[in-house]
Each structure stands twice: as C-alpha cells, then as structure tokens.
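Enquirer: Kindly return the folded structure for what I paste below:
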Amino acid sequence: MIRSDTNHDAIDEVVYLQAYAEGWSDGKYEIKFDKRECINGGRFYERADDGKWSGWFFTYTNVRARQFSCVSIQGDSNTLADLVERDHSEAMSLFIDRAEAILHSSFGDSYYWEARRSMRYAKHLVEIGDKFRSEKLNSNDVSDKTVLDKSWVETKKVRRSF
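Expert: The predicted structure follows:
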C-alpha cells in the first residue's frame, strides 16, 4: 500500500483522457466527451490508504490527487475547454493526463501546414540517415524522388498518387 503521510497538499483532480473503446460511431467522427470506465488509466494510478490517488506526476513521487476520473474524448482544444468548464470548474488544480489525445483547434489550417513544411532535420542527422539509406536500403533522395528544395518556401505540394 502507498504511504499517505508524504504529501499534505494534493492536486484536486486528475482527468485521464482516452479514446472511445468502441471507436467512431458508424464510422463517423463526432466531437464529444464522456466520463467513462478507464480503459488503461487504472494501470497508471492507484488509490492510497487515505483515499488519494498516486501516479506518475513527472517523477514527483510524493504528489497525490484527491479525485481521479477517465474521460473518453474526441475533439480539439475547444472540446477540452468545454469539458473543463462543464465538469471541473470548481477545481483549484487540475491535471490533464494524455492531453495528446486532443487536436489543436487549427489543426490542418494553412498556418499549421506552413509550420509543418518549414520543419527540417539538422544537417548532421540528414547525413546519418542518408548514409544508412544508401548502405542498408540502396536508397537515396534522387532515386526515391524525395529531394527537398533548399528553402521550404519553394516547396510546392505535388500529387503523385497516379
């Protein structure tokens, strides 16, 4: 059993975000969230002898939470904001675990893709990758038609699927 005398302060609530166990309804993506039974969250948190919850709080072993719940969610950052406003507005401290389940509101817009296209690996990493591809895969940018322009600004979307 976990000792409860190591922390006198606690996080008010932990919300463990998860996908819906049943996936999308009828193959249709829908913005929604519901408090649900934990799919995996219960593996990462356990209740201490004083009723508080312990888990992995960025290596801080003495941190506890007063409440713990799992929420299935499909949506973006606005959906998460709605969840917090509706169900957790009274919490003084709230720990959102697995926030990578949330898409940001502007995912896929022109600014997102501009930022995405501008990303480049460091030159020394490209050289290591090129050497591996050449030696192990008999592959290179020219034969694979993956040559990048010197400047990302010059890169244009080209459809090559047919």
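
Enquirer: make it CA atoms for all contacts and neighbour counts henceforth
Expert: Fine.

Enquirer: mind listing the strands for this structure?
Expert: Ranges of strands in the chain, per DSSP state E, are 11-18, 32-36, 46-47, 53-54, 65-74, 94-97.

Enquirer: Between those, which one is closest to residue 116.
Expert: Ranking those by proximity to residue 116 (CA to CA) places strand 65-74 first, at 22.8 Å.

Enquirer: residues in contact with stretch 86-97?
Expert: Identification of contacts with stretch 86-97 by CA atoms under 8 Å, 6 or more residues apart in numbering yields 11-17.

Enquirer: Narrow these to those that are buried.
Expert: Neighbour counting with 16 or more other CA atoms under 10 Å marks 11-17 as buried within these.

Enquirer: I have a second one here; can you model it like the first so I can compare?
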Amino acid sequence: MYLITFLVALFYVATSVQEEYCQLKTDSCSQDVTEKYLFYDVNPPEGFNLRRDVYMRFAIMLAEAQGTGKRLNWRLVLPPWYNLYHWKASSSKSLPIPWSAFFEVESLQSYAPVVELYSIFEKTKDKELILDRVYVLQNYADAFKDGVFTEKWEVSDGCKYTGYWGYTNVTSNEVVCINFQGKVSKLWEIISLHPQDKNVMFAHGEIPLHDSYGTKNYWDCRRSMRFNENLISRAEKFISKHLDCHTKLCNNYISIHWRRQDFAQYRKKDVPSIKGTARQINKAVKKFNSYIDKVFIATDAAITSLRNLELELTQLGYSVHYFIPTKTEIEKYKDGGIAIIDQIICSHAAYFIGTHESTFTFRIQEEREILGHDSSTTFNRLCPDSGPCEKPSKWTIVH
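Expert: Below is the predicted model:
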C-alpha cells in the first residue's frame, strides 16, 4: 500500500513538472496545444442559485490559471440546465437548457474561456462526445479530523455516475472516485494525473470551495454574469408599469424575498409567520422611508399564503405587487428565467429584505452591490416572530 501511494505521488510530481514546463515554454515545447475541455456537474437536488455559485468557482479557477500564463488551451464547458428539483414547469424539465437562455454568454466569456456544450457536439463525430475521465468527487467522512480542516484528496471507490445532463450521446472512458476536500484550484492536481486527457469532468462540483470568496476576482467574475437581455427588458417593463420607476436605482418601493415552502416547514426558527412578516415589513418601511407605499414580493409561497400576506399589508396601507407570468412567458423564460425576473425587480428596489441563508437572497444582494445600492439597504433579513435573529453577513463589492 505504501509503495503504491509513493508511486502515485512520484507520478504526480513528474507529470506536474512536465506540464508546468510545457505551459511556460510556448515555442519549443512538444506539448499538445489542442483545445482541452473542463466539464463539471452538480448534485441533482441543488438549486439554480447555488449552481450559479458553483459556476463561479470553476470559472475563477480557470481564469486565474490563465492569468498566470498557464493552461491557456483549456476551456470551461457550461453544463446545461436540466431537470432541476425546484423547477415545476414541464418545459423546464423536458430538454437541457443552454446558458444563453438566462445569461449573456459573451459577457461570461469576457472573464473566462467558457463554451456551451452544444458547440462541443458540433466538433465531434456523429455529435457523440466521449469524455476521457469523469472524476466523481465525494466528501471525506470526517472533514475536521483532529479539529483541523486540511486540503487533501485521494482515489477512492464506491461511486458511480450516470448523469450527463439527460444526453444519451455522452459517455466516458473511465469513472474515478475521489475523496476531496479543499479549494477548487486543487483539482488541477487531479487533472495532472493524466496530462494527455482532453475532456475531463468533475461530478459533484459543489464540493470544492472557492479559492478566495469575495475578492476582486470573485466580483469581476460575478459582474460578468450579465442576465439575458430579454429577461432584463421584461423586468424593467414590469418595474416601469407597476412600480412607476424608470431608473436603475428606484426610491419608491421596497422588495422582499419571502422564502416559504421548505424553509417554512424545516426552518421554522428562521422565518416569521404571515402576520410577523407584515409587521417587519411595515417597521422597516417606517424606519427607512415612511413615504414608500409599494411592496414587491418574490416568493415560492402558495397563492393562499401570498394572498393572506397581501391582505395584511393592504390593511397597513401598502399596495402589494408580485410578478405572475403568463403561460406564454413560462414557456418562453422557463422557471430559471422567471426567478431571474423576480431577482432583477428586487435588485432595483430602494430597500431589500431577504430570507436568512437563502442562495436566492444572496444573488439579489450581489446584484444590488453591483448596481451601487448602499449596503445598509441590502443586507437585511426577515426574522422569526420570537427568539434570536442573527444579522446577515455583509459581502460588499470589491472594485
């Protein structure tokens, strides 16, 4: 066992040195300069907004490597949006959806060398894609052994992968199980085990951590995640028509992300009741700007709960608004697009209150930082009716 471990380590050192040498020798090195592709996937139950953060980890990983002149021939393949657990519309589950449906891919490419998966199919024979290797990442059973978090990885067993985003024309030559803990850039060590591989994939891409969360690189990447122009236009039309605001930074309405469903069921200590929600909104408005009388609500609540909250707020003198897409809009924008429209409307508001530890709220807070709102109007949360209420962390923009 010790001999095998030593040989693996020796092989890694040798290939890493060779790869680093080839990356620096741009003229005379015999390294294959053919484009190579880095794929990743995310645990199926994870939602849309967490997946956006996972994308950033991989995009930053590649952009930072290329910023130092290394791995210049690598491209990051954008995994299609497919069969997300929280998406309810049948059209959102039927076929893999490209990133261009939700984001401006040219803007993403201004930060990192990314490509859509369908463009890879166009380069393959009979539109079939064979990955050299799929590394299935797994958490260690004990992340804090002896009370210390140590970056490490090892080849393991007991895993399988049958995903490939719903495509039947994608296969792999080998599936390798990897116990992993650490930052995303450490994945380069695993890739270097087989330097000749051209198509490498990591399943469970949510396991590796950001190398540096909240840094300038983080925010440069985040700013490049510009929404699809159709979604921006639809949100701005709603804001203009229903909320009577015609600027990027509105001053006449407050927005709320009111997470219910699973949060109301499993995290009752973190969320308020319907009456408690109305009281907190009213208190926030009176403290911030008592002239505001419009409230926009983004929520996953059942329509009966939403109507009850609307009634409570109406009795307090507010006009309540929420975006209800038509059937045509649901087919056009899909669940992901509807969520983005909600987030855009929330991001333009004069004041925002979110839900504790919700990635949907996190993405709105980031949008508001990019737009230039004062942070005091952004990092606010709905508190439970009683008991402690931890203040939200403030991750302010870095220019």
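
Enquirer: TM-score of the superposed pair?
Expert: Once superposed, chain against chain, the TM-score is 0.60 (TM-score structural alignment, normalised by the length of structure 1); 133 aligned residues with a CA RMSD of 4.2 Å.

Enquirer: hang on, the earlier thing: present the contacts of stretch 86-97 of structure 1 as JSON lines; the columns should include distance to residue 64 of structure 1.
Expert: Formatted as JSON lines, these follow (distance: CA to CA, whole Å):
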{"residue": "11", "distance to residue 64 of structure 1": "6"}
{"residue": "12", "distance to residue 64 of structure 1": "9"}
{"residue": "13", "distance to residue 64 of structure 1": "9"}
{"residue": "14", "distance to residue 64 of structure 1": "9"}
{"residue": "15", "distance to residue 64 of structure 1": "13"}
{"residue": "16", "distance to residue 64 of structure 1": "14"}
{"residue": "17", "distance to residue 64 of structure 1": "18"}
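
Enquirer: Out of those, the closest to residue 128 of structure 1 would be?
Expert: Of all the contacts of stretch 86-97 of structure 1, residue 17 has the smallest distance to residue 128 of structure 1: 37.2 Å, by CA to CA.

Enquirer: ok, for the counterpart of that closest one in structure 2, nearest residue in space, not its chain neighbours?
Expert: Aligned counterpart of residue 17 of structure 1 in structure 2: residue 137 (TM-score structural alignment). Closest residue to residue 137 of structure 2 apart from its sequence neighbours, by CA to CA, 6 or more residues apart in numbering: residue 178 at 4.9 Å.

Enquirer: OK, contacts around the one you found?
Expert: By CA under 8 Å, 6+ apart, the residues touching residue 178 of structure 2 are 135-138, 153-157.

Enquirer: Tell me which two in these are the farthest apart.
Expert: Longest distance between any two of the contacts of residue 178 of structure 2 is 12.6 Å, between 153 and 157; criterion CA to CA.

Enquirer: Please say which of those two ends up with more neighbours.
Expert: residue 153 (19 against 13; other CA atoms under 10 Å).

Enquirer: Tell me the residue in structure 1 aligned with the more buried one.
Expert: Alignment note (TM-score structural alignment): residue 153 of structure 2 maps to residue 33 of structure 1.

Enquirer: That match touches residue 73, doesn't it?
Expert: Yes: using CA atoms under 8 Å, residue 33 of structure 1 makes contact with residue 73 at a distance of 4.2 Å.

Enquirer: how many other residues sit next to residue 257 of structure 2?
Expert: Residues within reach of residue 257 of structure 2, counting by other CA under 10 Å, total 24.

Enquirer: element containing the one residue sitting closest to the centre of structure 2, please.
Expert: The structure's structure 2 has its C-alpha centroid closest to residue 52; by CA atoms, centre = their mean the separation is 1.5 Å. Element membership for residue 52 of structure 2, per DSSP states H and E: helix 48-67.

Enquirer: Onto which residues of structure 1 does that helix map?
Expert: Counting by TM-score structural alignment, helix 48-67 of structure 2 falls onto no part of structure 1.
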